[in-house]
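Asks: heads up, no residue letters with this:
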């Protein structure tokens, strides 16, 4: 087997999440992950600093996509319309690979306190990226933070619905789910007044 297959990173993620689900996060070693993926430990460390990093592998790209979508929104877009553009951009990049990982990822996170804390940090990072992009558009701090939190909630809710294994039918695109979740949250906020 060639050492440098182009899908090594994805293979490592799938192997790790499978092992986490089967035997638990704490009982899974880097060597086991590499072996299951058909790769070496050194290949693992070329892609990830440690096994925890597997669970936040896409965070940087996701935050970047959210911010890019906001940056590309029309100049006169409201803060919430700009966040919706960020959600569209990020959701549009998700594939069936991302959807298929959802249940494994959720099981691993739910079973381990350290991973739940790391997941919370991931949400904070996403909110910070959204708020920074909104501030670049001249949005005031409190408004940027509230809009950012709504964006994160919408993404997480939409992704959870999209990746739900109970769907026997084709769940469609993630963007459809994040868009619906964002509209629900906008309605909930309006109902608070």
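Replies: Sure, I can see it. Keep in mind that what you see is a predicted model, and the values were worked out from it rather than measured. Residues are numbered from 1 along each chain as shown.
Asks: For the rest of this, base every contact and every neighbour count on C-alpha atoms.
Replies: OK.
Asks: State the helix or strand in which the nearest residue to residue 160 once chain neighbours are set aside lies.
Replies: Leaving aside its sequence neighbours, residue 160 sits nearest to residue 102 (CA to CA, 6 or more residues apart in numbering; 7.5 Å). Assigned by DSSP states H and E, residue 102 belongs to helix 96-110.
Asks: what's that helix in contact with?
Replies: Under the criterion CA atoms under 8 Å, 6 or more residues apart in numbering, residues 14, 17-18, 20-21, 24-25, 55, 115-116, 119, 159-160, 162-165 lie in contact with helix 96-110.
Asks: Narrow those residues to those in helices?
Replies: Using DSSP state H, the members of these that fall in helices are 14, 17-18, 20-21, 115-116, 119, 159-160, 162-163.
Asks: Separate out the buried members of these.
Replies: 14, 17-18, 20-21, 115, 119, 159-160, 162-163 (16 or more other CA atoms under 10 Å).
Asks: I'd like to know which of the residues you listed is nearest to residue 93.
Replies: Proximity of those to residue 93 (CA to CA) peaks at residue 159, which lies at 12.4 Å.
Asks: quick one: that closest one and residue 133, what's the gap?
Replies: Residue 159 is 22 Å from residue 133, where distance means CA to CA, to the nearest Å.
Asks: Check residue 93 too.
Replies: 19 Å.
Asks: Also residue 106?
Replies: 28 Å.
Asks: Residue 37 too?
Replies: 37 Å.
Asks: can you check residue 12 too?
Replies: 32 Å.
Asks: got it, and residue 158?
Replies: Counting by CA to CA, the gap from residue 158 to residue 133 is 21 Å.
Asks: try this one side by side with the last:
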């Protein structure tokens, strides 16, 4: 097993966050989303309410706790740091984002059963679908910021970020809820942009 990285404090925070996410999803499966309170989650995770709120604003946020586009973006940004600046090339911007968004899709589906449970939970609750739309805007902002850091101009970064989010959602729709197909479907959406006549 690979040792955890970071300081002791960071590791404790990460373990607490993971315990909260795991406890919440267990409880949602047992009682349904509406039948679970923050106090229930904190008790199951064996943390205090204050610890819960250090990590999450409410129980809706826990549902999306594992969907960390920012982590995929940081990893890709570090990997590609030495690449030439993107400038105004939309092709270069989309090529850069393709790696980030496909990596994000792979991370989301590393645990297929958990991914499927998450999808069913969000689909069953209008308030979670609304929170998902808010998350989409944040994803576009994350991709935009990543492109700016890699030398893209404002217009190019704006357009490419929106297209990147659209490719994820097109792939998500085409995968029809199958976690085994998601990353490939997202990648295929980006590829289609490179070969629009295909």
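Replies: In hand now; what should we look at? Quick caveat: nothing in here was measured; it's all calculated off a predicted structure.
Asks: before we move on, back to that, distance to residue 8 of the first structure for the ones in helices among the contacts of helix 96-110 of the first structure - can I get that in JSON lines?
Replies: Converted to JSON lines, those look like this (distance: CA to CA, whole Å):
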{"residue": "14", "distance to residue 8 of the first structure": "10"}
{"residue": "17", "distance to residue 8 of the first structure": "14"}
{"residue": "18", "distance to residue 8 of the first structure": "15"}
{"residue": "20", "distance to residue 8 of the first structure": "18"}
{"residue": "21", "distance to residue 8 of the first structure": "20"}
{"residue": "115", "distance to residue 8 of the first structure": "23"}
{"residue": "116", "distance to residue 8 of the first structure": "26"}
{"residue": "119", "distance to residue 8 of the first structure": "23"}
{"residue": "159", "distance to residue 8 of the first structure": "24"}
{"residue": "160", "distance to residue 8 of the first structure": "26"}
{"residue": "162", "distance to residue 8 of the first structure": "25"}
{"residue": "163", "distance to residue 8 of the first structure": "23"}
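Asks: nearest to residue 43 of the first structure, of these?
Replies: For those, the nearest to residue 43 of the first structure is residue 14 (14.7 Å; CA to CA).
Asks: In the second structure, what residue corresponds to the closest one?
Replies: Residue correspondence, TM-score structural alignment: residue 14 of the first structure in this structure matches residue 22 in the second structure.
Asks: Quickly note the distance from the closest residue to its match other than its chain neighbours to residue 61 of the second structure.
Replies: Closest residue to residue 22 of the second structure apart from its sequence neighbours, by CA to CA, 6+ apart: residue 45 at 7.7 Å. Remark: distance between residue 45 of the second structure and residue 61 of the second structure (CA to CA) = 16 Å.
Asks: Among these two, which residue is more densely surrounded?
Replies: Comparing residue 45 of the second structure with residue 61 by other CA atoms under 10 Å, the one with more neighbours is residue 45, at 19 against 16.
Asks: list the contacts for that one?
Replies: Residue 45 of the second structure neighbours (CA under 8 Å, 6+ apart): 16, 19-20, 22-23.
Asks: try 7 Å
Replies: By CA atoms under 7 Å, 6 or more residues apart in numbering, the contact set of residue 45 of the second structure is 19-20, 23.
Asks: what does residue 103 of the second structure give?
Replies: residue 72 are the contacts of residue 103 of the second structure under CA under 7 Å, 6+ apart.
Asks: One more pass at 10 Å, please.
Replies: Under the criterion of CA atoms under 10 Å, 6 or more residues apart in numbering, the neighbours of residue 103 of the second structure are 69, 71-73, 75-76, 97, 183, 186-187.
Asks: could you measure it against residue 72 of the second structure, distance?
Replies: The gap separating residue 103 of the second structure from residue 72 of the second structure is 6 Å, by CA to CA.
Asks: now residue 92 of the second structure
Replies: 18 Å.
Asks: again, but for residue 40 of the second structure
Replies: From residue 40 of the second structure to residue 72 of the second structure the distance is 31 Å (CA to CA).
Asks: Repeat that for residue 91 of the second structure.
Replies: Where residue 72 of the second structure is concerned, residue 91 of the second structure sits at a distance of 20 Å (CA to CA).
Asks: same question, residue 42 of the second structure
Replies: Relative to residue 72 of the second structure, residue 42 of the second structure is positioned 28 Å away (CA to CA).
Asks: just residue 146 of the second structure next, same as before
Replies: Taking CA to CA, one finds residue 146 of the second structure at 11 Å from residue 72 of the second structure.
Asks: and for the two, which residues touch both?
Replies: In contact with both residue 146 of the second structure and residue 72: residue 100, using CA under 10 Å, 6+ apart.
Asks: Who has more neighbours out of those two?
Replies: Per other CA under 10 Å, whichever of residue 146 of the second structure and residue 72 has more neighbours is residue 146, with 23 against 20.
Asks: Which residue of the first structure sits opposite the more buried one in the alignment?
Replies: Per TM-score structural alignment, residue 146 of the second structure is aligned with residue 133.
Asks: and its match, what helix or strand is that in?
Replies: helix 113-136.
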